[in-house]
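Peer 1: only geometry, no sequence info:
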């Protein structure tokens, strides 16, 4: 049936009633970020978010790190001043797109087939909208959480956070005063085991990031002559060794616990010596989980020369490296061995891996809020192969999780839509997330 908007005045406006429109509005604001600081920026989205928070009595601040690169921060005072604060964060930027590839224009925010379509529907304007909807409902109703809740909507997450999370933690650390725990993106979504049971994956760890530029230097010369010091040959061989290297499986605590929980839910025995067999049973999710069994290094770019008959003096390549928590030293030692002495590396971008234990009151609050809305829910931790703003916040001693709760249809390839084509989120999933987050803020 077609989606119908419930206007203010048609009864009490609940978070569930406006989350879809909030999500659509955010998607329609172009905040694409190609990583070159030349796009539209997040200023328009930040002004929209700040306006929605101000409407319900908060005093949000827009903190601009550069022209158009805007972050929004606000604090909800809790009823118990003795409690540590909770950080709830989301980012406002999205990755670029080719509109011709999409069924519905990625900036249209269309509602079709029971879903909100558009760039950011999954990553992560859906969570931004759910947070806005929950906060607006609670403050309209005069319901404040027990602990302070710090709301942070960042710029530039899709390009490493230089203008967003890193800027805030370095230049405005006062924003995070009292914060010891956090929730953010890429977690809390369901994976169906059967009609009655669902795993909800809560991010408890992230791989580290090492985007590297490789350079080989040789002897320039004429392409028709003998040359035993060819930079292109040296680089190509090194890139081949690195790209074909079979990294060993390393079961970190979070990965092991996830595989044990998944095996139990699938009624199969977990064999630590063959973790890939368990991952293979996860369907489309195997792409995401399979990448956290080991370190990875994928060559992504090659460049050298300017003319077919000229041997260049230098050749370069770029590699996307990701390392597991606790295995950074092993990762770089292996990379250097594979590259050999004739190829140098430098960082294009480098950031830490993070991991926290899956226990404590905050984890219990997430699990309980999910179970209250879905009796078939089983909360399990997992490791994200990518990275989020949590890396920056963790440097302040904040323990964080990915918790953007969504109950999803069993046949929806959710993980495949991150940065993909036809990104969309079910309307019912958004409403489910609002209910879960509302309960969570009562329990956290």
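Peer 2: Ah, there it is. None of these values were measured; they are calculated from a predicted model.

Peer 1: Could you use CA atoms for every contact and neighbour count after this?
Peer 2: Noted.

Peer 1: and residue 151, which of the three is it?
Peer 2: The assignment at residue 151 comes out as strand when based on DSSP: H, G, I helix; E, B strand; the rest coil.

Peer 1: Contacts only, for it.
Peer 2: 72-76, 87-89 (CA atoms under 8 Å, 6 or more residues apart in numbering).

Peer 1: which one of these has the most neighbours?
Peer 2: Going through the contacts of residue 151 with other CA atoms under 10 Å as the criterion, the one with the most neighbours is residue 72, at 28 neighbours.

Peer 1: Just to be sure, that one is in a strand?
Peer 2: Yes: secondary structure assignment places residue 72 in a strand (three-state DSSP).

Peer 1: Distance check, the closest residue to residue 254 other than its chain neighbours against residue 435.
Peer 2: Closest residue in space to residue 254, ignoring its immediate chain neighbours: residue 382 at 5.9 Å, by CA to CA, 6 or more residues apart in numbering. Residue 382 sits 23 Å away from residue 435, going by CA to CA, to the nearest Å.

Peer 1: Residue 362 now?
Peer 2: 17 Å.

Peer 1: Equivalent analysis for residue 239, please.
Peer 2: 49 Å.

Peer 1: Which of these two has more residues huddled nearby?
Peer 2: Here residue 239 and residue 435 are set side by side on neighbour count (other CA under 10 Å), and the busier one is residue 239, at 25 against 21.

Peer 1: host element of the more buried one?
Peer 2: Remark: residue 239 resides in helix 231-244, with elements defined by DSSP states H and E.

Peer 1: helices or strands up against that helix?
Peer 2: strand 208-217, strand 296-304, strand 314-323, helix 328-339, strand 343-351 (3 or more CA pairs under 8 Å, 6 or more residues apart in numbering; DSSP states H and E).

Peer 1: CSV for the ones you listed, including mean neighbour count?
Peer 2: As requested, the helices and strands packed on helix 231-244 are arranged in CSV below (neighbours: other CA atoms under 10 Å):
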stretch, mean neighbour count
strand 208-217, 22
strand 296-304, 17
strand 314-323, 22
helix 328-339, 15
strand 343-351, 15
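
Peer 1: Now render these as CSV, adding distance to residue 25.
Peer 2: What follows is the helices and strands packed on helix 231-244, written out as CSV (distance: least, CA to CA, whole Å):
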stretch, distance to residue 25
strand 208-217, 32
strand 296-304, 35
strand 314-323, 34
helix 328-339, 41
strand 343-351, 32
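
Peer 1: closest to residue 387 out of those?
Peer 2: Go through those one by one with CA to CA and the one that ends up closest to residue 387 is strand 208-217, at 7.2 Å.

Peer 1: next up, a second structure to put side by side with the first:
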């Protein structure tokens, strides 16, 4: 992989000028996982980098499952690099449910519309826009920057970040920090106050398959042991169970900071009664207070009058950092003796501190563009490629800065219908990223 020096022909095209167009073009490349592999998008990224003199490498974990990696040379070779990573794949979209073509990349009403507009082709476009402007104008960052545009995040990263960490760690091994998705976006909590949650933690994930077995038989007979009944009882117990609250360091700091800046009576030791005061934030914070286990799929039988020999269910479990053992000890108690379980997907929980020079640079960049903004850490209930890169000792932050309209239910757009992002938010993001990357 060849490094770019940041030298290139001057141009008046700025990151803010082209970010919406870049995002629109990228959305039009359908990368629905698993039916549409990322190779065309990876090649598009490589082309956009090549246009400004940055060479890159495309690596496939499997046919079509491609990631693009590049390195920008900074002014101080003694400093460890910063990793910026973003995934190229998206979840599928049912076109009949949308008001626009989900893969049309339409620009209307001052928004860019389409699958991936917020998860997470917006960050891909903002990163490309800033780096392209830098190389056109001769700007070099103070440290090397590794760019990774990745495959397969939406299916667990086994043919994306996890595969690269296992097979090509040398691309990232000298990086000490990383930024990526689902953080740095504004949440309006008062007319003159916005918070910017920066992701510093993620719950772990375990998708479980439960299986009950029993003798098959005729539906008209008396049966003492029915696989469907045993499975249904286990699923019901799990679905109705409420795990205890555990306030992790990330959540505690979030609640303490929010209470301080808003004056709300948020008790970090007993936060749940106060959640209703947080409006749209309650959904996000509530999921970070405890382990969760939600039944999502059921399958049994093939005919109305035949008792099946087995029945299966899928449970989506998410566990807090430090509480994985509690999760699965409890699950084993709830499923009972006649039901077995196995993982169909499993990944770690991650958490890092909200401190240090990189965090200071994030906060300064946000406040420079929004003096009313308050950065604070939060825990994400889902998962990102940060899980993979944390295995290399990299500290990971969700930092995709956006200044959003107060009325926009942003978190509902992730994997949602009519996914879209304001053009002004993208332009804000390029300005914040530019400030951050020049100083971090």
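Peer 2: Okay, I see it. This one's a predicted model, so the numbers in the text were calculated from it and none came from an experiment.

Peer 1: So what does residue 204 of structure 2 match up with in structure 1?
Peer 2: Residue 204 of structure 2 maps onto residue 208 in structure 1, with residues paired by TM-score structural alignment.

Peer 1: repeat for residue 274 of structure 2
Peer 2: For residue 274 of structure 2, the equivalent position in structure 1 is taken to be residue 278, counting by TM-score structural alignment.

Peer 1: tell me the contacts of that match?
Peer 2: Each residue near residue 278 of structure 1 by CA under 8 Å, 6+ apart is listed here: 259, 262-263, 270-271.

Peer 1: switch to 6 Å and redo it
Peer 2: Residues touching residue 278 of structure 1, when contacts are defined by CA atoms under 6 Å, 6 or more residues apart in numbering, are absent altogether.

Peer 1: Now the strand or helix carrying it on structure 2. Mean distance?
Peer 2: Residue 278 of structure 1 is part of helix 275-280 when elements are defined by DSSP H and E. Here the mean offset of helix 275-280 of structure 1 against structure 2 after fitting is 2.2 Å, by mean CA distance after the TM-score superposition for structure 1.

Peer 1: in that helix, what counts as buried?
Peer 2: Going by neighbour count (16 or more other CA atoms under 10 Å), the buried part of helix 275-280 of structure 1 is 275-276, 278-279.

Peer 1: same question, stretch 278-294 of structure 2
Peer 2: In stretch 278-294 of structure 2, counting by 16+ other CA under 10 Å, buried: 280, 284-285, 287-294.

Peer 1: Looking at the residues you listed, which is nearest residue 410 of structure 2?
Peer 2: Nearest to residue 410 of structure 2 among the buried residues of stretch 278-294 of structure 2 is residue 280, at 9.6 Å by CA to CA.

Peer 1: The host helix or strand of residue 49 of structure 1 corresponds to what range in structure 2?
Peer 2: Residue 49 of structure 1 is located in helix 43-54, with elements delineated by DSSP H and E. On the basis of TM-score structural alignment, helix 43-54 of structure 1 is assigned to residues 39-50 in structure 2.

Peer 1: ok so, going back, tell me the counterpart of the residue nearest to residue 254 of structure 1 in structure 2.
Peer 2: In structure 2, the residue paired with residue 382 of structure 1 according to TM-score structural alignment is residue 378.

Peer 1: do residue 423 of structure 1 as well
Peer 2: Across the alignment, which pairs residues by TM-score structural alignment, residue 423 of structure 1 is matched by residue 419 of structure 2.

Peer 1: what number of residues lie near that match?
Peer 2: Residues within reach of residue 419 of structure 2, counting by other CA under 10 Å, total 23.

Peer 1: wait, doesn't it sit right on residue 412?
Peer 2: No: applying CA atoms under 6 Å as the test, residue 419 of structure 2 and residue 412 come out as separate, 8.7 Å apart.

Peer 1: so where do the helices sit in structure 2?
Peer 2: Counting by DSSP state H, structure 2 forms helices over residues 15-27, 39-50, 121-137, 161-167, 227-240, 249-262, 281-286, 324-335, 357-369, 386-390, 423-439, given from the N-terminal end onward.

Peer 1: can I get these in CSV with distance to residue 144 of structure 2?
Peer 2: Written out in CSV, the entries for these read as follows (distance: least, CA to CA, whole Å):
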stretch, distance to residue 144 of structure 2
helix 15-27, 20
helix 39-50, 16
helix 121-137, 12
helix 161-167, 19
helix 227-240, 47
helix 249-262, 29
helix 281-286, 34
helix 324-335, 36
helix 357-369, 14
helix 386-390, 17
helix 423-439, 10
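
Peer 1: Quick one: neighbours of the counterpart of residue 96 of structure 2 in structure 1, just the number.
Peer 2: Matched by TM-score structural alignment, residue 96 of structure 2 corresponds to residue 100 in structure 1. The burial metric for residue 100 of structure 1, expressed as a neighbour count using other CA under 10 Å, is 10.

Peer 1: now swap in residue 32 of structure 1 and tell me
Peer 2: For residue 32 of structure 1, the number of neighbouring residues by other CA under 10 Å comes to 21.

Peer 1: so stretch 226-244 of structure 2 corresponds to what in structure 1?
Peer 2: Counting by TM-score structural alignment, stretch 226-244 of structure 2 pairs with residues 230-248 of structure 1.

Peer 1: Contacts for that stretch, please.
Peer 2: Outside stretch 230-248 of structure 1, the residues that touch it by CA under 6 Å, 6+ apart are 216-218, 298, 314-315, 338-339.

Peer 1: What is the nearest of those residues to residue 331 of structure 1?
Peer 2: Taking CA to CA as the measure, residue 331 of structure 1 lies nearest residue 338 of these, at 10.8 Å.

Peer 1: The closest one matches what in structure 2?
Peer 2: In structure 2, the residue paired with residue 338 of structure 1 is residue 334, using TM-score structural alignment.

Peer 1: Residue 70 of structure 1 too?
Peer 2: When structure 2 is aligned by TM-score structural alignment, residue 70 of structure 1 is paired with residue 66.

Peer 1: now do residue 347 of structure 1
Peer 2: Residue-level alignment of residue 347 of structure 1 against structure 2, with TM-score structural alignment as criterion, gives residue 343.

Peer 1: ok, its match touching residue 210?
Peer 2: No: the criterion here is CA under 6 Å, and residue 343 of structure 2 misses it with residue 210 at 9.0 Å.

Peer 1: Residue 388 of structure 2 maps to what in structure 1?
Peer 2: Alignment note: residue 388 of structure 2 maps to residue 392 in structure 1; criterion TM-score structural alignment.
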